[in-house]
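Trainee: Whatever this is, show me its structure:
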Amino acid sequence: MMRYHLAACVLALSTLTFPVHAAQREPLKMRWEVLRNELTQPRSRTKARISITALKGKALPAQGWSLYFNTAYGIVTGPLDGQLTMEKVSGGLYRVRPAAGFKGLNAGRTLHVDYYFSGLLIKMERAPAGPYLVYDAEPDVAHVIGDYQMLLPTRSAQLQRPAGEHELVTPQQTYRNNAGADVLPAAALPLVFPTPLALKPGAGRVHLARAPQVISGPGLKYETALARALFARYLPQGDASRTPVPLRLRIGVVDGQRSPEAYELSISADDGISITGNSAAGVARGLQSLHDLLPLPTPGAAQFDLPELSVTDAPRFAYRGFQLDVARNFQPKEVVMKTLDLMATYKLNKLHFHLTDDEGWRLEIGGLPELTSIGAVRGHSALEGVRLPPAYGSGPRIDDPHGSGYYTRADYIEILRYAAARHIEVIPEVEMPGHARAAVKSMEARYRRMTAAGDKDAAQFLLTDFDDRSVYRSPQQYNDHVINAGLESSYAFIDHVVGQIAAMHREAGVPLTTMHVGGDELPLGAWERSPASQALMRREQLASIADLWDYFHDRVDGILRKHGMTASGWEELGARRTAKEDAPLSVNPRFAQRGFSLYVWNNTPGNEDFAYRAANAGYDIVLAPVTNMYLDMATNANPEEPGVNWGGYVELETVYNFQPMSAQLTEAGRKRIRGVEATLFSETVRTTSQLDYLMMPRLLAVAERAWAPDPDWAQAGDALQAAALRRAAWSGFVNVLGQRVLPRLDLERGDVAYRIAPPGMVVEGGKVLVNHVLPGLTLRYTTDGSAPTARSKPVTGPIAAKGTISAAAFDRTGRAGMVARIINR
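Mentor: The predicted structure follows:
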């Protein structure tokens, strides 16, 4: 099972220039479609078509041109019908070129380029992205094809699937799934989200006619400001003649709770509002619960009531994380801060910051300018080593805000301080030894520059053994992306980078206690034919590549310890390498007592229990299972749903249903489960709205599962009792999201383009019934098959109209979700 990582990002590149002539608009129109899925033996395949139309009187010549584009993986290269050929350039960059005998394309005519994918194409992430044309006569001039359309599959030949696999989700199926929850009245909604440890309701209410008077103890500067800003928004005017209710914030001892994020919240008509936390973080979490108790924002509101209650709360897991990938495509600093705001609102506390990968290095490192001048820039070039090639649709221009960009030292320090104020730890990730092409190519460029200048230290940070003849290919289709373990300069590079990042954290006043060093997907074959690696193996008496792998991570661990850190990484960091691809993982005992934290994504067949075996062996574990917590996975197999599917499909309910603990865990192993993390490798993300869509509202289910106590339904021994308890809990969850959590997000921010699922629809008794996974969102419909708008009729009950009934849900800003249609005859 392949783990296919990608990403998305943005930043203005004021220091970069791109000649105007180097990215011209080409008078071509391009369309892409699936022709058919072929269920053949021994392996199914998909036939696809690129259609190119020459416009504006400009013909496409018989020879001397190449059509470039990105695609994820799986294209079959070689000769094509029509005297054309498909070639792989690098990674996911491909090109179509004319072969001998191609006659050219006259203006106004269309050329069909038919080609195959190995395996079935189910999700549209493998459609060509970022297409451009280059003529051999001007190899550095890229002609952007701006008129490009991807056609979604609709015909049966395009949608063929093996029986029982990748089935499309119909409106009827959605209706039945949605019926698994009850619609609750507002008075029955859970009062606090995520579910607190203990909540005791009182009998009365506390009336607020003006903002409370915030009385805070020492060490709560941010929390005091947060409380004042909160009530300034909800009670902007207030009645100055009324005595303000006191809001007391203090750091104290929460009885019976050891977590620094534990808090007590009390709302009393006699004593006002008080929040006590074991630390400032606890006070901040208590303020978010108080925030959740406020009524939804109403323009001009002058007063409201709060319920009397007392809450004692603490998180189930100390680690509640979200991994944001900005390496493969870039997100600007402002998007990172927006993400941190969302995390703080829902009590998540770890930002796993995926800063480097094959397709981008996104952090300025002092003394190594090539890491950003080369490694942070993607675009077309006829020469090797000038910049990284286009990837994931970034196209030929180096000023593409998603393909190119990086955080300056000042940017990163600002992000660290912003996160720290919200009690979120930033864990930077520097991928090694694989997933490192951006670093490898940057250091090769540095070597060439310094060698040309006669600098004797040119090889100081070189990551490449130029005599390496190893044969390998990564899941992302690279064969030149691995840091060489046999070079002392590789460890000098790692030491320098780690030291620079540690220095940024010190300057920010934010401790750096661990760094994520990747460690995943080192392809078989890497290092095997490297003279440098072979020489090191002889010196160190290493018997195998598996021993060299251990040597590499032993050195990396030593570097991190020198800088006061422990090592974090993907599960491969604590697994013994094997000589067989996709073999079940076995726990490596060598590092079990080193304090390594393993982020375990691989719960694919054969590895379902690796996280628990590793915990029992002594490794600290963060659970990030692909089948439940990978938010880059599409919600379902329907073509219009964005995302990938190599690890399955992840519905909102899929995340909610995740049960982190296993009966396989020993008592010591249970203590090694640090928490859970949602991961978003943004392979299909090129805009902030796409990031929002994949992240939300599934991140809310992550927050519930990470903070809330183990639910009753997960512990019930009786199946019927468990089903009843689970239905009640799920009903509370979806209703509080649809009626309060997401509406508050709309009304307070209005800039989070979360997924609004299509409604469910069935025909019963000659009428159309409509429901939604999130009760509380407004449903609207039309009777002529057109997409509903904010002015369409609301769904208030069964729809008796005949014809094609279209329905969609709308948020509080009037934004529509996906449309569902059904015919009522």
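Trainee: alpha carbons only for contacts and neighbour counts from here, please
Mentor: OK.
Trainee: Find the nearest non-adjacent residue to residue 347, please.
Mentor: residue 285 (6.3 Å; CA to CA, 6 or more residues apart in numbering).
Trainee: And for the one you found, the neighbour number?
Mentor: If you count neighbours by other CA atoms under 10 Å, residue 285 ends up with 30.
Trainee: Now do the contacts for it.
Mentor: 261, 262, 263, 347 (CA atoms under 8 Å, 6 or more residues apart in numbering).
Trainee: Which helix or strand contains it?
Mentor: Element membership for residue 285 (DSSP states H and E) is helix 280-293.
Trainee: this one as well, want them side by side:
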Amino acid sequence: MRYIYILIFLGFVSFPGKAAINSQSELADFAKGAELWFAVESNLLAEPSTFSGSISLINNSAQALPAGNADWQIYLHMVRRINSTEQAGLTLQHIQGDLHRISPTKNFKGLAVGETLQLNFQSAPWIISYSDFMPRAFIVAAGLTPEIFANTDTEEFSHFVRPMTEPRQLLRNIGNGDKFATMTDQQRYRQNQTADNALLSNAELQRRIVPSPAKLQMFDGNIALSSKWQLHLSAELQHEGRYLQQQLQQYFGSDITFAQTPGKQQIKLKLAAPHPSLAAESYQLKIRGNVVEITGTDKAGVFYGIQSLLALLPVRDQATTPVRLPQLFISDQPRYRWRGMHYDMGRNFHGIEVTLRLIEQMARYKLNRLHLHLTEDEGWRLEIPGLPELTELGAYRCFDLTEQHCLLTQLGTGPHPSGSGNGYYSREQFIQLLRHAQAHHIQVIPEIDLPGHARAAIKAMESRYQRLNQAEQPEQAAQYRLTEDHDLSDYLTVQNYNDNSVNVCLESSYQFVDKVISELQQMYLDAGTELTLFHMGGDEVAKGSWQGSPACQQLIAKPDNGINSVDDLKPYFINRVAQLTAKRGLALAAWEDGLMATAAQPFARKQFQNPQVVVNAWDNIWEWGYGDRAYLFANAGYNVVQSPGTNLYFDHPQEAHPAERGYYWAARSTDTEKVFFYRPDHLYHNAEFTRDGTEITDLAALLGRELPQLEKPENMLGIQGQVWSETIRTAAQLEQMVYPRLIALAERAWHKAGWEPDKTSMAARADWQHFSQRLVSHELPRLQLTNSGHYLPPPGAIRDNGKLMANVAWPGLIIEYSVDQGQSWQHFQQPLTASAKQIWLRSKLGGVTSRIIKL
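Mentor: Model (predicted):
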């Protein structure tokens, strides 16, 4: 039972203010002076999976809100859907997605200066993170430009979300009681208390490169690499040679030269003679005497050998000439052929520069697949020639209820097209991106999410339809239309949309898909590469889609077409796209739920007429009993990329704390250590806790069934990290969520550790200690030198007998403290005499600091 009620608290009114909003300046003054606040009241309601919250409007402005049915409304972003209601003269109405509206009726008594209005509501599921609340609530009035409430026009949640400090706010009514208690500073301190006798020396740290090589043999002594050295390589490796030259130039201040003939003091790049025993992308690196030699089975192998050589160099701002390198021999090859990273810029677009940096960092750590989630309900992010509405309308969100100029504002963008998350890649930028990826031996996988999650495309093509109809070109107008008149289908998606499913019964829908694919292929060709795999999404198609479609009723009524009900329409659509891609020589990819016939069984592989179908298996066996789908799909003949939400979703919080950004539906938190300890060859070992935090000791007993085993390991392509961007509005936020979890992902994708699957062994704990030490000494400083941001875990701390003790999660981080609320910071040396009433602490590395903790 959802309910909402409204309480109005009236205080002493010292200045009544004007009775109406008549001008832009008055509206602006009200939005600047008034404050809108969100709060969680309780997550421990009697009804499971629900919470109570409140929305408060504090009128600190000099402008009153008039009584009665005045022409003003307040719009706010709220990812939890609140059912429409009318109370105390106000209506609260859900519009679409996360957009809600508060409107006055004739019974509204007004809001004078100094008054506070509070709306209390109940919704589902819980909210235990500040980032669930979206910024940029705004007020509109007839004929005036919308104005954002100033206190919400920020990414600092403390300016518009009330603190969550009580157990009723921090714990959930879930399962047998929420055992994932919010991390405290004291718990973090105890968690960080690990012996440091496993720490590596500087020499050992230098050769502990990431990802770890398969074999490393050390020799005595080292060599001195300087600008006097030369590069010697064959003609087919000119690109890799130029790349290495550019990287070394950053150390030596000038280019090392190319040698025409082999000799001493040379870095030699060469390809190995072809042999069936040599794995693709493998390499050997030999540093001995006056020669550095990199031999790859292919160009990618040579490139990865270069990355290992660069990883042996000191961090650039520590470098001197010459650079000392240990004498060693590395023989290395990848664990998996698919080592991927998925990036969603459909929800929020962050610009091309951060994508180019992502490609560079992926290459540094030998990741080779970039899965770009280019389209969503909230945005279409790629220019398609001939379909200008896709980006002119579909790439921007603003306040336009008619959606003739932009999509409805969502996810904290606010009312203006200049708001956060808007934008797209131009065709030229995307070609630039493809060339950059190719130069770094990364394959870009484009995803156009269909048939669900397609609201941006649907609205854009409706705009095109209307434009061409008005120009009296009805046939051209209907060519790429994705919906139809008189469709009475009634559904609601997980993200609270009721109009985001492409109509799979219209031939124009398939013309649209083919048009987009053909333009993608041409962009790849213009970039000097080839599109080989098209990702169609296929996920989260809402039940009820197409039930009220006249075109679908006609299709179902046709005899002998294999379509007997609405349930047959999704596989029909998938197979049509499979055929389209096969005709164009492309493999097809989709998310797992798009390819499931039932909750326990995938569609038969032969049902889809395409030689290769790749599936991203993302679900969790320890929540809904579906996490064995990676094995089910592989056994059924699909190619599988493990993409589990519990371990490899980088949009989840990095700690169980409300101040940590991200959704938490799959796991309460996913830190870098959890990514590091993902064991892809032992899927069920990763099932450690249920959603409520209960430890799993017998997974089969928990699920009440026998667990399938992997029968066709050859179909397991690899693993992939995912970052979804609902709560990620800026490039800085994106990099905070991605790094350094991406580096741990790369370690597991490239290297199979000897301790797997037992992560509790001494060898496993030492490996993590060494990895985290290397993060601090080399990898994170290198990220900073490329202007990439990253996350740092806050310190743990405890007060004991008047003294303050603090520690860090990763060896080598420093701790700073402040006794003047952040006005000044000092280096922490423990124990610190804790005489100040409140002390602020933070971890620091270079120019990056962690979230502040306050004791």
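Trainee: if we can go back for a sec, mean deviation, the helix holding residue 285 of the first structure versus the second structure?
Mentor: Superposing on the second structure places helix 280-293 of the first structure at an average distance of 1.0 Å from its equivalents, by mean CA distance after the TM-score superposition for the first structure.
Trainee: what does that helix correspond to over in the second structure?
Mentor: Under TM-score structural alignment, the match for helix 280-293 of the first structure in the second structure covers residues 299-312.
Trainee: Same check on stretch 430-437 of the first structure?
Mentor: Counting by TM-score structural alignment, stretch 430-437 of the first structure corresponds to residues 448-455.
Trainee: Tell me the spacing between the aligned partner of residue 104 of the first structure in the second structure and residue 39 of the second structure.
Mentor: Using TM-score structural alignment, the partner of residue 104 of the first structure in the second structure is residue 110. When distance is defined by CA to CA, to the nearest Å, residue 110 of the second structure is 23 Å away from residue 39 of the second structure.
Trainee: Touching, the match of residue 104 of the first structure and residue 63? I think so.
Mentor: No: contact criterion CA atoms under 8 Å: residue 110 of the second structure and residue 63 do not qualify, at 11.2 Å.
Trainee: neighbour-wise, which of these two wins?
Mentor: residue 63 (26 against 19).
Trainee: Could you find the counterpart of the more buried one in the first structure?
Mentor: Residue 63 of the second structure maps onto residue 58 in the first structure, by TM-score structural alignment.
Trainee: Tell me the secondary structure at that match.
Mentor: coil (DSSP: H, G, I helix; E, B strand; the rest coil).
Trainee: and it, what is it in contact with?
Mentor: 27, 106, 107.
Trainee: measure the first one to residue 108 of the first structure for me?
Mentor: So that's residue 27 of the first structure. Distance from residue 27 of the first structure to residue 108 of the first structure, by CA to CA: 11 Å.
Trainee: out of the two, which sits in the busier spot?
Mentor: The residue with more neighbours, out of residue 27 of the first structure and residue 108, is residue 27; 19 against 13, by other CA under 10 Å.
Trainee: In stretch 637-646 of the first structure, which residues are buried?
Mentor: Judged by neighbour count (16 or more other CA atoms under 10 Å), stretch 637-646 of the first structure contains these buried residues: 637, 638, 639, 641, 642, 643, 644, 645, 646.
Trainee: could you show me where the helices are in the stretch 651-800 of the second structure, in order?
Mentor: 672-676, 699-703, 731-738, 741-750, 762-774, 780-785 (DSSP state H, counting those that start in this stretch).
Trainee: For residue 387 of the second structure, which of these is the nearest?
Mentor: Among these, helix 731-738 comes nearest to residue 387 of the second structure, with 27.5 Å by CA to CA.
Trainee: Show me where the stretch 751-855 of the second structure has its strands.
Mentor: 796-800, 803-807, 814-818, 826-827, 832-833, 840-845, 848-849, 853-854 (DSSP state E, counting those that start in this stretch).
Trainee: mean per-residue distance, whichever strand or helix holds residue 442 of the first structure to the second structure?
Mentor: Secondary structure assigned from DSSP H and E places residue 442 of the first structure in helix 437-452. Once superposed with the second structure, the aligned residues differ from helix 437-452 of the first structure by a mean of 1.1 Å; criterion: mean CA distance after the TM-score superposition for the first structure.
Trainee: ok, back up a step: state the pair within the contacts of residue 285 of the first structure that is farthest apart.
Mentor: 263 and 347 (12.3 Å).
Trainee: Tell me which residues touch the residue minimising distance to the centre of the first structure, please.
Mentor: The residue lying closest to the centre of the first structure (CA atoms, centre = their mean) is residue 680, at 1.4 Å. Going by CA under 8 Å, 6+ apart, residue 680 of the first structure touches 7, 322, 323, 324, 325, 630, 631, 632, 694, 695.
Trainee: 6 Å instead, please
Mentor: With contact set as CA atoms under 6 Å, 6 or more residues apart in numbering, residue 680 of the first structure has these partners: 323, 324, 630, 631, 632.
Trainee: No more questions from me, cheers.
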